[in-house]
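Visitor: missing the sequence, but the structure's below:
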């Protein structure tokens, strides 16, 4: 009985503590309107998505560009998803995410970006581990 309680306790602790490791890797956006590849990484205790490639017909970002671009920089785990509550436009402590990532499968993320308070939904597919 004690072993069962210990196992249940360890499982609950592990499932509650999310550090974002399952998101780390290179992801490609599955979208009809633009092409993008992002690398999700942990840097200085922050989960970031670096833009490796982006092309929407007008703006192009390539790996050989000198400047680094990030899609998000400080994900927090809440309500079964990761959110980026950082916004340069507001100085609030309330959680109003401008991006939300929900891991659907180990190789699939549903991403919701909020642009002018309207959701834009995408699917990101892992391209390497």
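Guide: Done, it's in. Because the structure is predicted, anything quoted here is derived from the model rather than measured. Residues are numbered from 1 along each chain as shown.
Visitor: Please make it C-alpha for all contacts and neighbour counts, starting now.
Guide: Noted.
Visitor: How are the helices of this structure distributed by residue range?
Guide: Counting by DSSP state H, the chain has helices at residues 2-16.
Visitor: Which stretches in it count as strands?
Guide: If you assign secondary structure with DSSP state E, the strands in the chain sit at 25-30, 35-43, 46-55, 60-61, 70-72, 75-78, 81-84, 99-105, 108-115, 118-128.
Visitor: ranking the ones you listed by burial, who's on top?
Guide: strand 81-84 (a mean of 22; mean count of other Cα atoms under 10 Å).
Visitor: What is that one packed up against?
Guide: Using 3 or more Cα pairs under 8 Å, 6 or more residues apart in numbering; DSSP states H and E as the contact test, the elements touching strand 81-84 are strand 75-78, strand 99-105.
Visitor: List just the one of those that sits closest to residue 16.
Guide: Of all the helices and strands packed on strand 81-84, the one in closest proximity to residue 16, counting by Cα to Cα, is strand 75-78 (9.7 Å).
Visitor: which helices and strands does the closest one pack with?
Guide: If you count contacts as 3+ Cα pairs under 8 Å, 6+ apart, strand 75-78 packs onto strand 46-55, strand 81-84.
Visitor: and residue 104, what is it in contact with?
Guide: When contacts are counted by Cα atoms under 8 Å, 6 or more residues apart in numbering, residue 104 touches residue 110.
Visitor: then this one, side by side with the first:
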């Protein structure tokens, strides 16, 4: 679990008042305040031995409650991932694709790159976008 005895030298001992106050000062969860937040995509890995999955879930809930703007605060959970993220090439590539899709979704329409023309058959088959380059995005 986080903050075991071996980590006290680095982070401090939460049983010591001064250390606890220091930890609280930089705690992402404790420092959420009502604000216009940027778009966020937070990940929670179910097999993470260092950050239990419920911690990012709680943090996202608090962020959503504090968000005074319209930017999304998304939670992405990985069932087959540990502290280092998904294992295996295809899972890592899928995670990168989701991250890039999230980032690209934040760009204004005029600055979004068009999908390569070879994607048109894929889009027609799977319904994953507009049928031809230059047509309106879904």
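Guide: Thanks, I have it. The structure presented is a predicted model; accordingly, all values stated were derived computationally and were not measured.
Visitor: Give me the TM-score for this pair.
Guide: In this superposition the chains share a TM-score of 0.25, using TM-score structural alignment, normalised by the length of the first structure; 64 aligned residues with a Cα RMSD of 5.6 Å.
Visitor: hmm, back to that, I'd like the helices and strands packed on strand 75-78 of the first structure written out as JSON lines, with distance to residue 38 of the first structure added.
Guide: What follows is these, written out as JSON lines (distance: least, Cα to Cα, whole Å):
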{"stretch": "strand 46-55", "distance to residue 38 of the first structure": "5"}
{"stretch": "strand 81-84", "distance to residue 38 of the first structure": "15"}
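Visitor: So for residue 127 of the first structure, which of those sits nearest?
Guide: For these, proximity to residue 127 of the first structure was assessed by Cα to Cα; strand 46-55 is nearest, at 12.5 Å.
Visitor: what helices or strands is the closest one leaning on?
Guide: Contact here means 3+ Cα pairs under 8 Å, 6+ apart; on that basis strand 46-55 of the first structure packs against strand 35-43, strand 60-61, strand 70-72, strand 75-78.
Visitor: Now with 10 Å, please.
Guide: Using 3 or more Cα pairs under 10 Å, 6 or more residues apart in numbering; DSSP states H and E as the contact criterion, the elements in contact with strand 46-55 of the first structure are strand 25-30, strand 35-43, strand 60-61, strand 70-72, strand 75-78, strand 81-84.
Visitor: want to try JSON lines for those strands, with distance to residue 13 of the first structure as columns?
Guide: Compiled in JSON lines, these are given as follows (distance: least, Cα to Cα, whole Å):
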{"stretch": "strand 25-30", "distance to residue 13 of the first structure": "24"}
{"stretch": "strand 35-43", "distance to residue 13 of the first structure": "21"}
{"stretch": "strand 60-61", "distance to residue 13 of the first structure": "41"}
{"stretch": "strand 70-72", "distance to residue 13 of the first structure": "27"}
{"stretch": "strand 75-78", "distance to residue 13 of the first structure": "15"}
{"stretch": "strand 81-84", "distance to residue 13 of the first structure": "17"}
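Visitor: among those strands, which is nearest residue 127 of the first structure?
Guide: When these are ranked by distance to residue 127 of the first structure, counting by Cα to Cα, first place goes to strand 25-30 at 5.6 Å.
Visitor: how much does the closest one deviate in direction from strand 35-43?
Guide: Per axes from the mean of the first three to the mean of the last three Cα atoms, to 10 degrees, the angle that strand 25-30 of the first structure makes with strand 35-43 is 150 degrees.
Visitor: and strand 25-30 of the first structure with strand 108-115, angle?
Guide: Going by the same axes, to 10 degrees, strand 25-30 of the first structure is angled at 70 degrees with respect to strand 108-115.
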